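K.L.:
can you look at this prediction? I've put the sequence above it.
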Amino acid sequence: MTRDPDDRLVAASLGLPEATGSRRMDWAAMPREVTARIERLLGSPVAHAISQRGGFSEGLAARVLLGNGKGAFIKAASSVTAPAVADFHRREIAVSQRLPREVPAPRLLDAYDDGTWVVLAFEEIVGHLPAQPWQRDELDRVLAAVTDMAEVLTPSPMNEAVLSKPRLGGWLAMADDAAVRGRVEKLSPWAANHFDRLAALEENASLDGATLLHGDLYPFNIMLSGDRVFVVDWPHAWIGPRHCDVVTLVSSASLSGVDPRPIAENHPLTRDLDPARINEMLALHAGFLLRTAAAAGPAADPDIVAMMTALGLASLRWLRNTQP
């Protein structure tokens, strides 16, 4: 039997890489003047701090227990050592301050930006990430929450001026970058054979819409607490078609062996959609992820590159399965 050269796309399950970012900062390594400022923000000294190892951003992510018995979740980054993350944090402050309370997101308690350090203090959510591979009851809960979230966030409650541009597309840029294109085509011979179609899907894609989208809706940005679903980490929010977040989420669920097509055919945000709109989103999503992963230099976090590669190939797999 001849082996399919694109077996990474047709395998029953690629599996979500277990490792996440490896460049977190410990609370103990934070400058004392910064932790003192955090304590002033929260109105109580920090009695205990547990640095969180998951996630992908450089900088601090820590759960803190205060002397007054309250808890909080702290994110911080330095513009000197992690300028991109600091800018993400600045944008997340702007977004979080404007999210309606009906949105299932942790409340921003306070924040500051002294030009070097950017700090966010959120209410602490006691819960857990969705199990991977996905358990279907948890996936159904999250899919229902995404539907409700789209209702609350249409029309968008905030102006585009405070938001990022959608992190989508890459096939058109790869047309003029032979080295990156070659690396992506090695990852996916199917993409190599359908490059012009992928570029056309990107070029003709419509991103018109009025919904505030999370823009990074993967399992590692979701918390389950009791019967509630919380969506965390909003720096990449943008305004566009209301189906985009659910397509991203369901595409990533295919890494658990979940067939995304019947979900899309029945979900309220996608069931009445022209299939061409889903194909466009899949192409845009895969293009961004695979181009970014392929262009990453030797200093890039290998865990992030592996995650982006897996998620990009998952979107290509769904797209491939829609083609005649």
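P.N.:
Happy to help now that I have it. Numbers count the residues shown, from 1 in each chain.

K.L.:
from here on, just use CA atoms for contacts and neighbour counts.
P.N.:
OK.

K.L.:
can you show me the helices along the protein?
P.N.:
Counting by DSSP state H, one finds helices in the chain at the ranges 7-10, 32-42, 83-98, 136-152, 171-174, 178-187, 189-193, 195-204, 244-253, 260-266, 275-295, 302-320.

K.L.:
and these as TSV, adding distance to Val162 and mean neighbour count?
P.N.:
Below are the helices of the chain laid out as TSV (distance: least, CA to CA, whole Å; neighbours: other CA atoms under 10 Å):
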stretch	distance to Val162	mean neighbour count
helix 7-10	37	18
helix 32-42	24	15
helix 83-98	6	19
helix 136-152	19	17
helix 171-174	26	20
helix 178-187	31	17
helix 189-193	35	16
helix 195-204	25	18
helix 244-253	19	24
helix 260-266	30	15
helix 275-295	22	23
helix 302-320	25	22
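
K.L.:
ok, second structure coming up, stack it against the first:
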Amino acid sequence: MEEASVRPGWETLPRAVRLWVQEQAGTQVLEARTTAGGLTSGVATLASMADGQRLFIKAAREDDDTAELCRAEARAASALPVAVPAPRLRRHAEMDGWTVLVFDAVDGRHPSLAPSSLDLPVVLSTVAGLSDLLTPCPLQQAPAVGDDLAADFTGWQHIASTPPSDLDPWAQRHLEQLVELEQQSLLALDGSTMLHTDLRADNLLVSGDQAWIVDWSWAVRGAAWLDAAFLLPQLVLAGHTAASAETAMRAIPAWREADSTAITAFAAGLTGLWEAGSRNPTSPSALRAYRRRAAAAGRAWLRHRNPVWGGRRALTGRWR
């Protein structure tokens, strides 16, 4: 089972903040339940109100890194068109040393992305519709994805400078090629679509034939196919082969139109981020554990794609 951060509960919030939330709702909180999952350490509470309303409250101390993620999420959520299947942001406040967001709660559960899951077609259909709803990018201050990822897509370069003894043997054999691909990974990501960039099961909710996308903290502007590319390794983590995950992505028009070489370079950049991040001793243990698993999924994806070097497809034996 994937590790998750231990979240503080509703009662952690200052009394003034709890009273403010209830004032905004116009009624009292009857029950507050801390939600499971996620990789950050802020408050994430599902609140049942006395008049039947259900709210989702996110909060972080102003001196915590999570606070800036909350602010970014508030900006993104405020810009989303009504047609985008995402929770409505009711209020955002900075008070008593806390950043607080209040959303309408969504009735749903986190989907299974496993190969046989009935949730998967629902998720893919929702992701397929995002590019039409979010092009042009409605978030005016959204950073360009290349600028946002530039510092992060250097993982293989850092690893190559001092290769660790426990590096995966396949990655060790092809480290030079992975660095080369990583250096090309930002060249074809530009675009005018607002992107989520963190599509995982715990950022999705499903109810019947509807999927909802939550937590837009990492929203950027870029090529329309990128959210499918961020989602694909999550299918591998859920039990798909890389080949079946790529087949599933063909349900998304933007993916079908994407340049294959650009996808491969992006896969290298993303996998390098995870590989290097899994070795960062300053990161929370839950995040390092997730990145170890994600890096393995990324390597499987790269092995499947048989990248092109120097204009020629690499020999299968060289890559596998």
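P.N.:
Sure thing, it's come through. Bear in mind that the values here come from a model prediction, so they are computed numbers and not experimental data.

K.L.:
list the contacts of the residue nearest in space to the middle of structure 2.
P.N.:
Compute the mean C-alpha point of structure 2, and by CA atoms, centre = their mean the closest residue is Asp198, 1.1 Å away. Counting by CA atoms under 8 Å, 6 or more residues apart in numbering, Asp198 of structure 2 makes contact with Trp216, Trp218, Asp227, Phe230, Leu231.

K.L.:
follow-up on the earlier one: so which of the helices of structure 1 gets nearest Val229 of structure 1?
P.N.:
Closest to Val229 of structure 1 of the helices of structure 1, according to CA to CA: helix 136-152, at 6.4 Å.

K.L.:
which residue in structure 2 lines up with Arg63 of structure 1?
P.N.:
When the two structures are superposed using TM-score structural alignment, Arg63 of structure 1 falls opposite Leu46 in structure 2.

K.L.:
for Ala93 of structure 2, see how far away the closest residue to that match other than its chain neighbours is.
P.N.:
Leaving aside its sequence neighbours, Leu46 of structure 2 sits nearest to Phe56 (CA to CA, 6 or more residues apart in numbering; 4.6 Å). Separation of Phe56 of structure 2 from Ala93 of structure 2 (CA to CA, to the nearest Å): 14 Å.

K.L.:
what does Cys70 of structure 2 give?
P.N.:
Shown here: Cys70 of structure 2 relative to Ala93 of structure 2, a distance of 10 Å by CA to CA.

K.L.:
need the residues touching each of those two.
P.N.:
Shared contacts of Cys70 of structure 2 and Ala93, defined by CA under 8 Å, 6+ apart, comprise Thr99, Val100, Leu101.

K.L.:
would you list these in a markdown table and tack on distance to Val21 of structure 2 and neighbour count?
P.N.:
Shown next, in a markdown table, are the shared contacts of Cys70 and Ala93 of structure 2 (distance: CA to CA, whole Å; neighbours: other CA atoms under 10 Å):
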| residue | distance to Val21 of structure 2 | neighbour count |
| --- | --- | --- |
| Thr99 | 12 | 24 |
| Val100 | 9 | 27 |
| Leu101 | 9 | 22 |
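
K.L.:
for those residues, give me a markdown table that also has distance to Asp107 of structure 2.
P.N.:
Formatted as a markdown table, the shared contacts of Cys70 and Ala93 of structure 2 follow (distance: CA to CA, whole Å):
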| residue | distance to Asp107 of structure 2 |
| --- | --- |
| Thr99 | 24 |
| Val100 | 21 |
| Leu101 | 18 |
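
K.L.:
just the ones of those residues in strands?
P.N.:
Residues of the shared contacts of Cys70 and Ala93 of structure 2 located in strands (DSSP state E): Thr99, Val100, Leu101.

K.L.:
so what's the equivalent of the first one over in structure 1 up against?
P.N.:
This points to Thr99 of structure 2. Aligned counterpart of Thr99 of structure 2 in structure 1: Val118 (TM-score structural alignment). For Val118 of structure 1, the contact set (CA under 8 Å, 6+ apart) comprises Ala76, Ala77, Ser78, Ser79, Ala86, His89, Arg90, Ala111, Tyr112.

K.L.:
for the counterpart of the first one in structure 2, give me its contacts.
P.N.:
In the superposition onto structure 2, Ala76 of structure 1 corresponds to Ala59 when matched by TM-score structural alignment. Taking CA under 8 Å, 6+ apart, we find Ala59 of structure 2 in contact with Gly42, Val43, Ala44, Ala67, Cys70, Trp98, Thr99, Val100, Leu101.

K.L.:
for the first one, give its distance to Leu120 of structure 2.
P.N.:
Gly42 of structure 2 sits 29 Å away from Leu120 of structure 2 when distances are taken as CA to CA.

K.L.:
and for the third one?
P.N.:
Note on Ala44 of structure 2: its distance to Leu120 of structure 2, by CA to CA, is 25 Å.

K.L.:
alignment lookup: Ala267 of structure 2 to structure 1.
P.N.:
In structure 1, the residue paired with Ala267 of structure 2 is Leu282, using TM-score structural alignment.

K.L.:
ok, the alignment partner in structure 2 of His89 of structure 1 - contacts?
P.N.:
Aligned by TM-score structural alignment, His89 of structure 1 pairs with Cys70 of structure 2. Shown here is Cys70 of structure 2, whose contacts under the criterion CA under 8 Å, 6+ apart are Lys58, Ala59, Ala60, Thr99, Val100, Leu101, Ser217.

K.L.:
just put those in TSV and tack on distance to Ser78 of structure 2.
P.N.:
Output for those, formatted as TSV (distance: CA to CA, whole Å):
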residue	distance to Ser78 of structure 2
Lys58	15
Ala59	17
Ala60	19
Thr99	16
Val100	14
Leu101	11
Ser217	12
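
K.L.:
in structure 1, what sits opposite Leu189 of structure 2 in the alignment?
P.N.:
In structure 1, the position corresponding to Leu189 of structure 2 is occupied by Leu207, as judged by TM-score structural alignment.

K.L.:
ugh, wrong one, I meant Leu124 of structure 2
P.N.:
Residue pairing (TM-score structural alignment): Leu124 of structure 2 is matched to Leu143 of structure 1.

K.L.:
burial of the spatially closest residue to Ala262 of structure 2 that is not a sequence neighbour, as a residue count?
P.N.:
For Ala262 of structure 2, ignoring the flanking residues on the chain, the nearest one in space by CA to CA, 6+ apart is Ala188 at 5.9 Å. A total of 17 residues lie near Ala188 of structure 2 under the criterion other CA atoms under 10 Å.
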